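Visitor: Okay, structure incoming, though there's no sequence with it:
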């Protein structure tokens, strides 16, 4: 009886691991994040984790502007370890410099692995022109 349980357990584990991967294609996905609230950020992070499980070869870039840049500020960040894990998994997080100017924020207040572009909107346009799939995150 115990042998059957062990066999069943390992069969179940291998099935679950296989069931999680939906696509092995090299998708290119660019997200636009403008929401600044922590509940939206928490849900968005979970979506990113889900995508990495379902499509482990996907290239993902997150363009933040407006209040969305708050996701990447270091001070009192509730998600720093999860964001670092996502960044280490290959997700690029980008901050709009126009937003920094408008909100009088300094680059030094963001994670050192954050990328910066002059215009978040123009970066989204460029990515779409290059064939990236666009998804509006949050709200």
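Guide: Noted; the coordinates are in hand. Keep in mind it's a predicted model, so treat the numbers as computed, not measured. Numbering: from 1, shown residues only.
Visitor: okay, CA-based contacts and neighbour counts for the rest of this
Guide: Noted.
Visitor: Run a quick neighbour tally on residue 56.
Guide: 20 (other Cα atoms under 10 Å).
Visitor: Nearest residue to it in space, please, no chain neighbours.
Guide: residue 24 (6.5 Å; Cα to Cα, 6 or more residues apart in numbering).
Visitor: Same check on residue 117?
Guide: residue 96 (5.3 Å).
Visitor: Take this one as well and set it beside the first:
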């Protein structure tokens, strides 16, 4: 039994260590659920740290706007730590900002904006980026 566990452990570690090809991944966050915000920020942080040669972008729009609001974000501390990594971009849809009367000054420092969140995601996918929908 111990040998089986050892063999499986070695096989799994080889699989993890073998994943070295850089990827490009866009995270789509629309939920207003604080648990989704925490989970999405954690996923982004873990991926960015595990794959430093890869590129990641998180696109925030619709009900998720509070995720990047520096006064209201439950994931603000984690996003602040990850947003300044060279391989990470976190952006919010300017249409969403307009709807909620937000300005760049309301955002967690380092968070950017894009004219349209859905268009941003579609263009990333067109350019070969993988897609992750963050939801419960």
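Guide: Received the coordinates, thanks. The structure displayed is predicted, hence computed values, not measured ones.
Visitor: quick one: TM-score?
Guide: The TM-score (TM-score structural alignment, normalised by the length of structure 2) is 0.78; 123 aligned residues with a Cα RMSD of 2.2 Å.
Visitor: isn't the residue nearest to residue 56 of structure 1 right up against residue 51?
Guide: No. Contact criterion Cα atoms under 8 Å: residue 24 of structure 1 and residue 51 do not qualify, at 11.2 Å.
Visitor: picking that back up, so who does the residue nearest to residue 117 of structure 1 touch?
Guide: 63-65, 69, 116-120 (Cα atoms under 8 Å, 6 or more residues apart in numbering).
Visitor: all strands for structure 2, in order.
Guide: 24-29, 55-60, 88-93, 112-114, 130-134 (DSSP state E).
Visitor: Can you tell me what residue 62 of structure 1 aligns to in structure 2?
Guide: Matched by TM-score structural alignment, residue 62 of structure 1 corresponds to residue 58 in structure 2.
Visitor: How about residue 43 of structure 1?
Guide: Match for residue 43 of structure 1 (TM-score structural alignment): residue 39.
Visitor: if I look at its match, how far off is residue 56 of structure 2?
Guide: Per Cα to Cα, to the nearest Å, residue 39 of structure 2 is found 15 Å from residue 56 of structure 2.
Visitor: Now do the contacts for the most centrally placed residue in structure 1.
Guide: Central residue of structure 1 (Cα atoms, centre = their mean): residue 48, 4.5 Å from the mean position. Taking Cα under 8 Å, 6+ apart, we find residue 48 of structure 1 in contact with residue 86.
Visitor: do the one 4 residues further on as well
Guide: The neighbourhood of residue 52 of structure 1, defined by Cα under 8 Å, 6+ apart, consists of residue 58.
Visitor: now do the one 10 residues further on
Guide: Contacts of residue 62 of structure 1 were listed using Cα under 8 Å, 6+ apart, and they are 30-33, 91-94.
Visitor: How about residue 40 of structure 1?
Guide: Per Cα under 8 Å, 6+ apart, neighbours of residue 40 of structure 1: 138-139.
Visitor: Repeat the analysis, applying 7 Å as the threshold.
Guide: By Cα atoms under 7 Å, 6 or more residues apart in numbering, the contact list for residue 40 of structure 1 reads residue 138.
Visitor: And residue 122 of structure 1, what's its match in structure 2?
Guide: With TM-score structural alignment as the criterion, residue 122 of structure 1 matches residue 119.
Visitor: follow-up on the earlier one: can you tell me which of the contacts of residue 96 of structure 1 lies closest to residue 105 of structure 1?
Guide: Nearest to residue 105 of structure 1 among those, counting by Cα to Cα, is residue 69 at 9.9 Å.
Visitor: gap between that closest one and residue 62 of structure 1?
Guide: 10 Å.
Visitor: State which helix of structure 1 is the longest.
Guide: helix 2-20 (DSSP state H).
Visitor: Spit out the contact partners of residue 53 of structure 2.
Guide: Residue 53 of structure 2 neighbours (Cα under 7 Å, 6+ apart): residue 22.
Visitor: The equivalent of residue 93 of structure 2 over in structure 1 and residue 84 of structure 1: what is the separation?
Guide: Correspondence of residue 93 of structure 2 to structure 1, assessed by TM-score structural alignment: residue 96. Per Cα to Cα, residue 96 of structure 1 is found 19 Å from residue 84 of structure 1.
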